[in-house]
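Trainee: A structural model of the following input is requested.
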Amino acid sequence: MLLVAIIGLVMTVTVVALAARRVLFLYRLATVGQPAPHRVEYARKHAGAELKAQLVEVFGQKKLLKWTPSGVAHFFVMWAFIILLTVYIEAYGAIIQGAVTGRPDFHIPLIGTWPVLGFLQDFIALACLLGLAAFAAIRIKNSPKKLGRGSRFSGSHLSGAWLILFMIFNVIWTLFLARAAAVRTGNFPYESGAFVSQTVAKVLPASALLEEIALLLHIGVMLVFLLIVVHSKHLHIFSAPLNVLFSRRPDGLGPAQEMRSGGKVLDFEEADPEVDAFGRGKLTDATWKDFLDFYTCTECGRCQSQCPAWITDKPLSPKMLILDQRDHAFKVAPYLMMSEEQRSHQGEDVLALLEKPLVGEEGVIHPDVLWSCTNCGACVEQCPVDIEHIDHILDMRRYQVMIESAFPSEAGVMLKNLENKGNPWGMSEMKRADWVAELDFEVEIVEDKMPADAEYLFWVGCAGALEDRAKRTTKAVAELLHIAGVKFAVLGPMEACTGDPARRLGMEFLFNMLAQQNIETLNEAGVKKIVATCPHCFNTLANEYPQLGGNYEVVHHTQLLAHLVEEGRLTPITPIEEKITYHDPCFLGRHNKVYAQPRDIMAKVPGVQTQEMHRCKDRGFCCGAGGARMWMEERIGKRINTERVDEALTTDPDTVSTACPFCLVMLGDAINEKKNTGAAKNSLEVVDVAQLLIKSVKPVS
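Mentor: The predicted model follows:
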């Protein structure tokens, strides 16, 4: 047994040293990037929220369990890693005690002979085997060879995944062999409970040699597995808890992150593009948290399977966006960690690799990948390890827009209009109040201060004030607030775009300019509470303006209207005998978790029959307008709004409802195309939830 102990300890020390070397390499590579002290500070200040996230996401596997078959399988495999640590304590204890006393009958103090622990060890190991079988079946069923782009594993490193499954299988069968051999020699710590080990023992001879060989085999397999893990995508076993710890709360949705350089928020008045990081133009502009995202990606493809760009045959895969950066990072890592003098001695191929642009026709990320993103957030919502794909994309867009001036030409017109006219269409600010004249009651327009009796500022938004279809929603909301007795006022010509299109395009400087202008206007007017009809305005006002000192109580119109209906201040009376399917706007739903209120409103309208689309709520499908895509041509693949309308048509609706002016326009355009081809009935229309409500609240004339 002494020889067994020596061999076991030598193997362990060797492998642990090699694993530690790899971990040190990964740490050094991550710290080549930008610091992110705000991540650590947030985690420290919100320790309670972070502890809950660890319990719910890591140990509870909440996100993984959204996908029930694979989620349950992963739940048992993950817990097998945790619970079976006790088996390794027993294994190492046995070889050490065997070397000292000659009898390897070690048990963990206090709990080591408890039959419940023996049962739990065997049960979780057996469940792990079943989980492996489920994983194998899922991978075979969803093989890219059969499904092509339709497979969520398309683009993943498939051989590495199969190797890991094989190694986990080896860990489990050697575990049962070692335990069964110990049962036969009388060195097993449990008299009962370990039902699998005791069953296997019935077919084994009582052999001390077999026990020693099985122990070494089991420990050896585990050590090889450890070495493979730290060199593969399964590094997430260790990095996922860290990534969850330092991720944004409640998730990476809602506000876009502020631009930072050197760990500090960028001050545009003092920033120097030669010194400061303006977004991400090269790998070293990424923060250590971004590198942690690279290390943590499990290549599961959940993000890819939900991405509207990927589904409509565009080149963007959120998974591959992360993996391409990770693979590039590993290629250049040895040279990134060299001194300038050492680099100068490298060959031309190495220098070319180092100078390879992060984004470009010949870059790590193709521009079409970057500009396909709608910022819908489906990737972030589904990622089980809290990777923040949108933040990666926005950082790269910022560099392309502000430093390289490389972006779709149509977006340049939008930016110029925002800068000169304060709205994406370039229309006169005096037209912002034209819709007021179409109402049969007075709407107060703020001149200097909010009227004393006004409870809310109604933020109309550019679309709501200037786009004909969206103006119908604006007038409906105004009428409903008037009927309910809610006093409100509007800014009219004083209102400017919140800056959302500029920020989501990557023009952070213009966003700052528009936001500061609006914040000054709102503060001078004494605004405290805001209601907005556009989810993009709502998200920006509620979640992003606080970054610049603009703190207001902001609600979306569906939230306020649902509250007024609940209070009885609005009473739907007139039946609307229609079958209606509701489309969740991404910036209202996924980004801000407002799912119930629009549905609550429709549920109170007499006669309405609702029918959910297949993809709804947190798995809803984008209309294609987010991420400033509203102002960019969609030239690659199928149009996203067409895909969404095709799905809506499967419910055979009389009406499609939504709660966003961008969605209203995008879905309306796609439906009109369908009408022209005869694929949709001529009576089908897209309306805002507020339009349905006003139709039911107002008496039939």
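Trainee: When you work out contacts or count neighbours from here on, use the C-alpha atoms and nothing else.
Mentor: OK.
Trainee: Tell me how far the nearest residue to residue 550 once chain neighbours are set aside lies from residue 494.
Mentor: Take residue 550 and drop its neighbours on the chain: the residue closest to it by Cα to Cα, 6 or more residues apart in numbering is residue 519, 5.6 Å away. For residue 519, the distance to residue 494 equals 11 Å [Cα to Cα, to the nearest Å].
Trainee: wait, is residue 531 part of a strand?
Mentor: Yes - counting by DSSP: H, G, I helix; E, B strand; the rest coil, residue 531 is part of a strand.
Trainee: Spell out, range by range, the strands that occur in the stretch 501-650 of the chain.
Mentor: 529-532, 553-556, 579-582, 609-610 (DSSP state E, counting those that start in this stretch).
Trainee: which residues of the stretch 551-700 of the chain fall in helices?
Mentor: 557-567, 596-604, 640-649, 661-677, 689-697 (DSSP state H, counting those that start in this stretch).
Trainee: cool, and the stretch 101-250 of the chain?
Mentor: For the stretch 101-250 of the chain, the helices defined by DSSP H, counting those that start in this stretch cover 115-141, 144-147, 158-185, 195-201, 208-230, 236-245.
Trainee: what helices or strands is the longest one leaning on?
Mentor: Applying 3 or more Cα pairs under 8 Å, 6 or more residues apart in numbering; DSSP states H and E, we find helix 158-185 packed against helix 115-141, helix 195-201, helix 208-230.
Trainee: roughly how far is it from the heart of the chain?
Mentor: Computed by Cα atoms, centre = their mean, to the nearest Å, the separation of helix 158-185 from the middle of its chain amounts to 34 Å.
Trainee: do the same with stretch 271-289
Mentor: 23 Å.
Trainee: so how far does that stretch reach from one end to the other?
Mentor: 23 Å.
Trainee: List the buried residues of that stretch.
Mentor: 277-289 (16 or more other Cα atoms under 10 Å).
Trainee: Over to stretch 463-481?
Mentor: For stretch 463-481, using 16+ other Cα under 10 Å, the buried residues are 463-466, 469-481.
Trainee: I'd guessed residue 387 sits against residue 299; true?
Mentor: No - the criterion here is Cα atoms under 8 Å, and residue 387 misses it with residue 299 at 11.4 Å.
Trainee: Who has more neighbours out of those two?
Mentor: residue 387 (31 against 22; other Cα atoms under 10 Å).
Trainee: structure for this one too, so we can compare:
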Amino acid sequence: MLVPNSRGGEGEAYALIWTTVNGLAFLAVTAGALALFIRVVRRRYDYLRLGRKIGGRELGEALREAAARGTKRFAAEVFGQKKLLKDARSGVMHIVIFYGFILLQFGALDIVVRGLFGGPPPLPGYAVFELLQETTVALVLLAMGYATYRRYGEKLKRLKRGWKPSVVTWFIYSLMASVLLTLAFDRLRHGEEAAWTAPISSALASAFGGVGELGASIGFYVSWWAHLLILLSFLVYVPQSKHFHILTAPLNLLLKRTEPVGRLTKLDLEDETAETFGVGTVEHFTQKQMLDFYACVECGRCTNVCPASSTGKLLSPMHMIVKLRDHLIEKGAAVTSKSPWVPAFGAAEGGAHVMSEAAPAAIAGLPPPITDIAPTMAAQQAGWTLRPDAKPEEVALVGGVMTEEEIWACTTCRNCEDQCPVGNEHVDKIVDLRRHLVLMEGSLPHDGQRAMQNIERQGNPWGLSRSDRAKWIDELKLPQPAPADPLTRVPTVKENPNFDILFFVGSMGSYDNRTKKVSRAVARLLNEAGVDFAVLGNEEKGSGDTPRRLGNEMLFQQLAGENVATFEKYGVRRIVTACPHTYNALKNEYPEFGLAADVEVLHHTELLAQLVAEGRLQAKHEVKERVTYHDSCYLGRYNEVYEPPRDVLRAIPGVELIEMERSRSNGMCCGAGGGRMWMEETQGKRVNLARTEQALAVDPTVVASACPYCLTMVEDGTKLKNVEDRVKARDVAELLEAAVFGT
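Mentor: As a prediction, this is how the structure comes out:
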């Protein structure tokens, strides 16, 4: 055996030959692996470039601009692992692996130097590095052990199991073992004594102490080459697997939206050159949206919190991204005639993945748990199958990849996006698919279509007369403590042209019998606080949130334009509304349609909290209730309004405020967002029932909310559970009304 340690002149010659051959082999293998890595990344980049530009810019240009801006958020999410720590145990585990691999890259260089030049580099403080290296290896092995337990021992439902998720586990175990064995045999071949700065390799060297000088050299180079080949194989494997996120996730986070999360992309409906609106083929997605596909790590956090997945609908945000990624790669390979697999041997030729029409129903009846994603996970796994006879370029995006059932199941609650550690944005993709269905194919579930037609004709989802929009004022007469007191009125903008705040009542607050009581409470409280306000009355139109989330961008833009014109007509400068969906539309989306930047938009809980803090509203009467507050998605996750509703509740004497297990940023949707308010649930468990069960778990007497949709859904949930006699659903304004005026 030719080894560098051979004695004598002939041995030195052999050692020189070995060192030369070993070095050349190292260069050849490393260069080959790097060439394969570059090839596979380049091919996936070519697939990505099939997508639309990002605001008129290619991906590279958009990345350069984003990097030039630089953000603290990017650093917090990439290096601080902020999103991952939402699940503390998984987060800590991942931080150990993340930083462990960064440190071990220096260790890899150290090992390369040992194999090429005969020993460790003569650097000051090397002993400290040696200790850090071995400690890091031990911590990574512990973290990987816990990761394996989470997947195969604890069997978290959100994590996939099988050979694919296991490959990287064995890569890392083998890589860590090769590091320790290389260091141990290196100690033996140099005759180094055991050292406290290298505890693990010293112990291993002691265990292999009888192999002799030749055995130590053989053991070293076998371990050294094993380490190199595993490392380079992993390098080539990464971009061909979900672990491409190692490279793409930081880029994805760098490109993360800077505009409000509640603002959907505006369509230029007057563009005569546009061939389509929305997304009908995978190429209609932007390159940033496609980057999401590559960034997905398949951790399942999005699916785990999705109200549709949790209640047995077919939609799973994780599987949506994965299916779109598979489709992009298959279609991209067909269009570019370049195999996505490098090396290409063993890759299946022909065929494409298609969502089977025979995908099993996710769930039947109501399962014992409050929520359960297992049926949806199983249905997606069974449904996404490879059909050898299918051609990727002929597979329909809607129907073949994403079923209409999945597309319409989304409540747009954004819990998936809030949980995603790599910055994937799921909601815009769902809405873009809906836009294509509605604007290009005229396809919309029947009950949703009926709501759209009613909004088009009468300005509200029920189709009630436009002229009845202000009838709630007369139907719910305000108390008249003093017959001549003008503050008990609800004036229109014509009656009070010098108003300070416009009370935008919305369709629910104007027409829905239950929500009219909330409108009444808000009006009474504004009067009591001396707020100079007015309403638009019959001149008010729906905000357009429902049409926009259902994909009818044309109707939304029409409503937005008409409302903005009315605001300008009456010089509106401050708006308050009791509907978070309207609040989000006015605050985040209307500025793109002409609403002046200096118009202040408030949710009624923000204004009420302010009035209470200023002492303009006095909660004098005790309201003895055990209250749990349900966070509206469009108020909380979309606009970060968590404290004002709670501040109001804390100010009410007698109220005991308790939190549900899922609250604030992780609060579960009531099931009504994204236009689902106007569509029946035909599969699985009702989302509002699951959310009501979560509320009942803390034994409240009142479930408080600050959204008309949430109020309706929770109230229906208490009826389904037959607890409406002992557990009431109330808006925050109604509880404050009782405290201010007495019940």
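Trainee: Superposing both, give me the TM-score.
Mentor: TM-score for the superposed chains, counting by TM-score structural alignment, normalised by the length of the first structure: 0.89, backed by 660 aligned residues with a Cα RMSD of 2.5 Å.
Trainee: thinking again about what came up before, got CSV for the strands of the stretch 501-650 of the first structure, with distance to residue 430 of the first structure and mean neighbour count too?
Mentor: As requested, the strands of the stretch 501-650 of the first structure are exported to CSV (distance: least, Cα to Cα, whole Å; neighbours: other Cα atoms under 10 Å):
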stretch, distance to residue 430 of the first structure, mean neighbour count
strand 529-532, 20, 23
strand 553-556, 25, 19
strand 579-582, 34, 22
strand 609-610, 40, 18
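Trainee: Residue 214 of the first structure: which of these is closest?
Mentor: Closest approach to residue 214 of the first structure among those (Cα to Cα): strand 579-582, 59.8 Å.
Trainee: Contacts for that closest one next, please.
Mentor: 599, 608-613, 648, 651-658 (Cα atoms under 8 Å, 6 or more residues apart in numbering).
Trainee: just stretch 489-499 of the second structure next, same as before
Mentor: Taking Cα under 8 Å, 6+ apart as the rule, stretch 489-499 of the second structure contacts 473, 478, 502, 523, 527, 532, 533, 534, 535, 536, 537, 570.
Trainee: same thing but 7 Å
Mentor: 473, 523, 532, 533, 534, 535, 536, 537 (Cα atoms under 7 Å, 6 or more residues apart in numbering).
Trainee: For the closest residue to residue 430 of the first structure other than its chain neighbours, the count of nearby residues, please.
Mentor: In space, and not counting its chain neighbours, residue 430 of the first structure is closest to residue 493: 5.2 Å by Cα to Cα, 6+ apart. Residues lying near residue 493 of the first structure (other Cα under 10 Å) number 17.
Trainee: again, but for residue 89 of the first structure
Mentor: 13.
Trainee: What lines up with it in the second structure?
Mentor: Residue 89 of the first structure maps onto residue 109 of the second structure when the alignment is built from TM-score structural alignment.
Trainee: what about that match, distance to residue 202 of the second structure?
Mentor: In terms of Cα to Cα, residue 109 of the second structure sits 20 Å off from residue 202 of the second structure.
Trainee: if we can go back for a sec, with distance to residue 364 of the first structure added, can I get the buried residues of stretch 271-289 of the first structure in CSV?
Mentor: As requested, those are exported to CSV (distance: Cα to Cα, whole Å):
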residue, distance to residue 364 of the first structure
277, 18
278, 18
279, 16
280, 12
281, 11
282, 10
283, 10
284, 14
285, 14
286, 14
287, 17
288, 19
289, 19
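Trainee: from these, which single one is nearest residue 118 of the first structure?
Mentor: Closest to residue 118 of the first structure, out of all of those and judged by Cα to Cα, is residue 289, at 39.6 Å.
Trainee: mind checking the SS state of that closest one?
Mentor: Relying on three-state DSSP, one would call residue 289 of the first structure helix.
Trainee: For residue 568 of the first structure, see how far away it is.
Mentor: 48 Å.
Trainee: who's in contact with residue 141 of the first structure?
Mentor: Residue 141 of the first structure touches nothing, counting by Cα under 7 Å, 6+ apart.
Trainee: list the contacts for the alignment partner in the second structure of residue 597 of the first structure?
Mentor: Using TM-score structural alignment as the criterion, residue 597 of the first structure maps onto residue 644 of the second structure. Residues counted as contacts of residue 644 of the second structure (Cα under 7 Å, 6+ apart) are 605, 606, 609.
Trainee: so what corresponds to the first one in the first structure?
Mentor: Using TM-score structural alignment to pair residues, one finds that residue 605 of the second structure aligns to residue 558 in the first structure.
Trainee: Could you tell me how many residues sit around that match?
Mentor: Around residue 558 of the first structure there are 26 residues (other Cα under 10 Å).
Trainee: hang on, isn't it packed against residue 598?
Mentor: Yes - taking Cα atoms under 7 Å as the definition, residue 558 of the first structure is a contact partner of residue 598 at 5.5 Å.
Trainee: coming back round to it: how about the match of residue 89 of the first structure, what does it touch?
Mentor: Here residue 109 of the second structure is in contact with no residue (Cα under 7 Å, 6+ apart).
Trainee: Report the secondary structure element holding it.
Mentor: Element membership for residue 109 of the second structure (DSSP states H and E) is helix 88-117.
Trainee: Report the buried residues of that helix.
Mentor: For helix 88-117 of the second structure, by 16+ other Cα under 10 Å, it's 91, 93-98, 100-101, 103-104, 107-108, 110-112, 114-116.
Trainee: Over to stretch 589-604 of the second structure?
Mentor: Buried, per 16+ other Cα under 10 Å, within stretch 589-604 of the second structure: 589, 590, 591, 593, 595, 599, 601, 602, 603, 604.
Trainee: Which residue in the first structure aligns with residue 712 of the second structure?
Mentor: So residue 712 of the second structure corresponds to residue 665, using TM-score structural alignment.
Trainee: actually residue 200 of the second structure, sorry about that
Mentor: Match for residue 200 of the second structure (TM-score structural alignment): residue 196.
Trainee: Can you tell me the SS state at residue 270 of the second structure?
Mentor: Under three-state DSSP, residue 270 of the second structure falls in the coil class.
Trainee: if I look at it, how far off is residue 59 of the second structure?
Mentor: 26 Å.
Trainee: More neighbours: the two, which one.
Mentor: Legend: neighbour count by other Cα under 10 Å for residue 270 of the second structure and residue 59, higher for residue 59 (23 against 7).
Trainee: From residue 114 of the second structure, how far off is that one?
Mentor: With Cα to Cα as the criterion, residue 59 of the second structure and residue 114 of the second structure are 40 Å apart.
Trainee: quick one on the thing from earlier: among the helices and strands packed on helix 158-185 of the first structure, which is nearest residue 604 of the first structure?
Mentor: Here helix 115-141 is closest among these (Cα to Cα), at 42.0 Å.
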